[in-house]
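Trainee: Sharing a model prediction with you, sequence too.
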Amino acid sequence: MAPFLRILGIETSCDETAAAVVERDADGRSTVLSDVVLSQLDEHSVYGGVVPEIAARAHVEALDTLIEEALKRANVSLAEVDAIAATSGPGLIGGLLVGLMTGKAIARASGKPLYAINHLEGHALTARLTDGLAFPYLMLLVSGGHTQLILVRGVGEYERWGTTIDDALGEAFDKTAKLLGLPYPGGPAVEGAAKNGNPERFSFPRPLVGEARLDFSFSGLKTAVRQAAMAIAPLTQQDVADICASFQHAISRTLKDRIGRGLQRFKLEFPEVGEMPALVVAGGVAANLELRTTLQALCDSNGFRFIAPPLHLCTDNAVMIAWAGLERMATGVEPDELDVQPRSRWPLDANATALIGHGRRGAKA
């Protein structure tokens, strides 16, 4: 039986500064004692995207106060915490440095062990916190920086089945919004405009649909949106709504094909899982209700359980970082040395072939 454990989590990989305290009892039951997130949306929206230097400075200014607030809300002292978990990558290197160095300092000063957490592992394991999900299961990670279909075999055991060969889905949403004059962040803006649009007006491409491999591609779709907008410029409000609706529709149909093939592969490779294997969706784009509806229907038709954690746990947060640390502690994974370094690129599946962005910093995907 695993011991009672309590962890302080720190997340600073992009433009949210976050701290949380999560505990796990001897029977494996978990409790989120505090969850504090400070968004930098106002600082970056004027630029139409995240500015790394601004993000790093904002983390420096806010993190100490947020950690203090997380401990206060959890009604625990630092002495009552068993370990520190801090995001070590992937992400913006300035933000990662702030969070990881803070975690190191707290660990050194308090004598607590430090766990340097892969941000993507936090997403991968969240469904075990919220739904008590057993291994193995599939995870679709859709965010501003990643679009991946990952087999989650166990803590520290991940196999990438598919990834984007160009743009991440969140990036495609943001760039489409910017092209159409919609505000940042692009995902909610495009979704909002699409509610009043005609999804059949424009026939946008569905890259890689029909191919056996499970990868994704969104750059061609983004280009098609630009060409359609230029062809009918100047755009009316209805034109923008129709483009957004057609764009979302193309993505939904693409995911239906790509993920559908992944579900079938899972059934073939893991027949022992039983009648209701699970597909988990995580990342900021998981907040899109049309995409959730598409994935829910797809799971229903394929005999899968569809799990979408609460929206505040789909976007960047420290709860998932603390939980990933707890999972590693409970399975006997040794803590990290205090000379561990942040990694702006850190694929969850270290054995997967690099498709894009391979260089000094490693493979992006």
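Mentor: Arrived safely, thanks for sending.
Trainee: switch to C-alpha atoms for all contacts and neighbour counts from now on
Mentor: OK.
Trainee: Which elements pack onto the helix or strand containing residue 246?
Mentor: Residue 246 is part of helix 237-269, with elements assigned from DSSP states H and E. Helices and strands touching helix 237-269, by 3 or more C-alpha pairs under 8 Å, 6 or more residues apart in numbering; DSSP states H and E, are helix 186-194, helix 219-231, helix 289-302.
Trainee: Throw the ones you listed into a markdown table and include mean neighbour count, thanks.
Mentor: Shown next, in a markdown table, are the helices and strands packed on helix 237-269 (neighbours: other C-alpha atoms under 10 Å):
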| stretch | mean neighbour count |
| --- | --- |
| helix 186-194 | 22 |
| helix 219-231 | 16 |
| helix 289-302 | 17 |
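Trainee: okay if I get those helices as CSV plus distance to residue 21?
Mentor: Written out in CSV, the entries for the helices and strands packed on helix 237-269 read as follows (distance: least, C-alpha to C-alpha, whole Å):
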stretch, distance to residue 21
helix 186-194, 29
helix 219-231, 39
helix 289-302, 29
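Trainee: circling back to that earlier point, show me what counts as buried in the helix holding residue 246.
Mentor: For helix 237-269, the buried set under the neighbour-count rule, 16 or more other C-alpha atoms under 10 Å, comprises 239-252, 254-263, 266-267.
Trainee: alright, now check it against this:
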Amino acid sequence: MTLDKLLDTTHSANTYHPLLKSIETTSSYELVLALSLHADPNLPWCSLENANLVKSIMSNFDYQPYIPQLIRHFKSSSKRIQRTALNKHISLGEENLGVISQAWFLVDYAYTQEICILAMLLVVDVLTTYSVPGKIQGFKLLSHLPELHHPLLPQVRSAASKCLVHVPPITPIAHSLPLLEEAYHWVYKLNQTTPDYIQTIATILSTINTPARPFLLQQLSKYTRRVSTDVFISTSKIFYALNNILVSLDITPEEVALALTIQNDIINLNHKFVLTYAYDFIGAWSILSRRHPGKFADQLKRNISSLQKLANNNDIDTLCTYIAI
């Protein structure tokens, strides 16, 4: 009866805690199946305490004879793998978070390259078809893997990149930020080429005027530093977005600091091409300084100094005197 109750994952973690504590470790496949649904501490019906109980129970009996049957169950009832000469894809049908816990469990107790591949294929499907909470769990499963199967990395990157559009109003900010934090972390990690990073920067710029702006500015700073001088491919759009942010009426001090820092980082790449935007910088900085007298003086002085050093031009020096610092 206890095992039957553990198979029903519609309750809170508190419901399952006494059930897990009361389990007698008489080895059986049914026990392994039930425990596999409570191994991932991140899922709604799970907890770290319950996951630790699962570990304790698993350490008290020989579960290896039941692992092959659990893997077969994982394959047959939770997913369908379509194989062609060129790709592999998992289709899960309706959303099922339980399969994520089973994948987590198999990573812990039966890890092989096959399990790695199955888990990554599962992640690809979760990231492309599940709800926002499900996608977050998919990323957590990805982080749980001790290694990644390299041939599947392009599929995972593509699926992760699709999560970057979940900004308000498409997704409420309370759900958007946790997903974006996971997605941007993994996209950064999985990007392989400069065009990959430039593509991600374009996505940031297309979504930056949303309530997620502080976080997206942090990401823009991270990504522009990563591409270094290759950022000049996108400077027009980057500077346009940053200058608009600096002169907006609803900007926060954090956003000002981030926008000015990104501008300064790019100016300090010491490429004369940046001077194309010198007058735009000065105009935005002048408006910012007069709208918020003295508030951002140190940051503005830093940017002005960098621009003057790059320009080495009397006209630029004169125009900078109109910035109220």
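Mentor: Nice, I can see it. Since we're looking at a predicted model, the values are computed, not measured.
Trainee: Just give the TM-score of the two.
Mentor: Once superposed, chain against chain, the TM-score is 0.24 (TM-score structural alignment, normalised by the length of the second structure); 127 aligned residues with a C-alpha RMSD of 6.0 Å.
Trainee: circling back: after the helix holding residue 246 of the first structure, next one along is what?
Mentor: Per DSSP H and E, helix 237-269 of the first structure leads on to strand 278-282 as the next helix or strand towards the C-terminus.
Trainee: Next, the angle helix 237-269 makes with that following strand.
Mentor: Inter-element angle recorded for strand 278-282 of the first structure and helix 237-269: 140 degrees (by axes from the mean of the first three to the mean of the last three C-alpha atoms, to 10 degrees).
Trainee: packing partners for strand 278-282 of the first structure?
Mentor: For strand 278-282 of the first structure, the packing partners by 3+ C-alpha pairs under 8 Å, 6+ apart are helix 119-131, strand 137-142, strand 305-307.
Trainee: So which of the helices and strands packed on helix 237-269 of the first structure is nearest residue 325 of the first structure?
Mentor: Among those, helix 289-302 comes nearest to residue 325 of the first structure, with 28.0 Å by C-alpha to C-alpha.
Trainee: got a list of contacts for the closest one?
Mentor: If you take C-alpha atoms under 8 Å, 6 or more residues apart in numbering as the criterion, helix 289-302 of the first structure is touched by 248, 251-252, 255-256, 260, 263-264, 279, 286, 305-306, 308.
Trainee: From residue 229 of the first structure, how far off is residue 37 of the first structure?
Mentor: Computed with C-alpha to C-alpha, to the nearest Å, the distance linking residue 37 of the first structure and residue 229 of the first structure is 37 Å.
Trainee: With residue 259 of the first structure instead?
Mentor: In this structure, residue 259 of the first structure and residue 229 of the first structure are 29 Å apart, going by C-alpha to C-alpha.
Trainee: how about the helices in the stretch 1-150 of the first structure?
Mentor: Remark: helices assigned in the stretch 1-150 of the first structure by DSSP state H, counting those that start in this stretch are 41-45, 52-74, 93-110, 119-131.
Trainee: Out of the helices and strands packed on strand 278-282 of the first structure, which is the most enclosed?
Mentor: Mean neighbour counts were compared across those using mean count of other C-alpha atoms under 10 Å; the top stretch is strand 137-142, at a mean of 24.
Trainee: and that one with helix 119-131, angle?
Mentor: Orientation check (the same axes, to 10 degrees): strand 137-142 of the first structure against helix 119-131 gives 120 degrees.
Trainee: Which other helices and strands does strand 137-142 of the first structure contact?
Mentor: Where contact means 3+ C-alpha pairs under 8 Å, 6+ apart, strand 137-142 of the first structure is packed against helix 119-131, strand 147-154, strand 278-282.
Trainee: Turn the ones you listed into TSV, columns for distance to residue 106 of the first structure.
Mentor: Supplementary listing: those in TSV, determined by distance: least, C-alpha to C-alpha, whole Å:
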stretch	distance to residue 106 of the first structure
helix 119-131	20
strand 147-154	29
strand 278-282	29
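Trainee: Can you say which of those is nearest to residue 224 of the first structure?
Mentor: Across those (criterion: C-alpha to C-alpha), the nearest stretch is strand 147-154, sitting at 19.7 Å.
Trainee: Could you pull out the buried residues of the following helix or strand past that closest one?
Mentor: Using DSSP H and E, the helix or strand that directly follows strand 147-154 of the first structure along the chain is strand 157-163. Of all the residues in strand 157-163 of the first structure, those buried under the rule 16+ other C-alpha under 10 Å are 158, 159, 160, 161, 162, 163.
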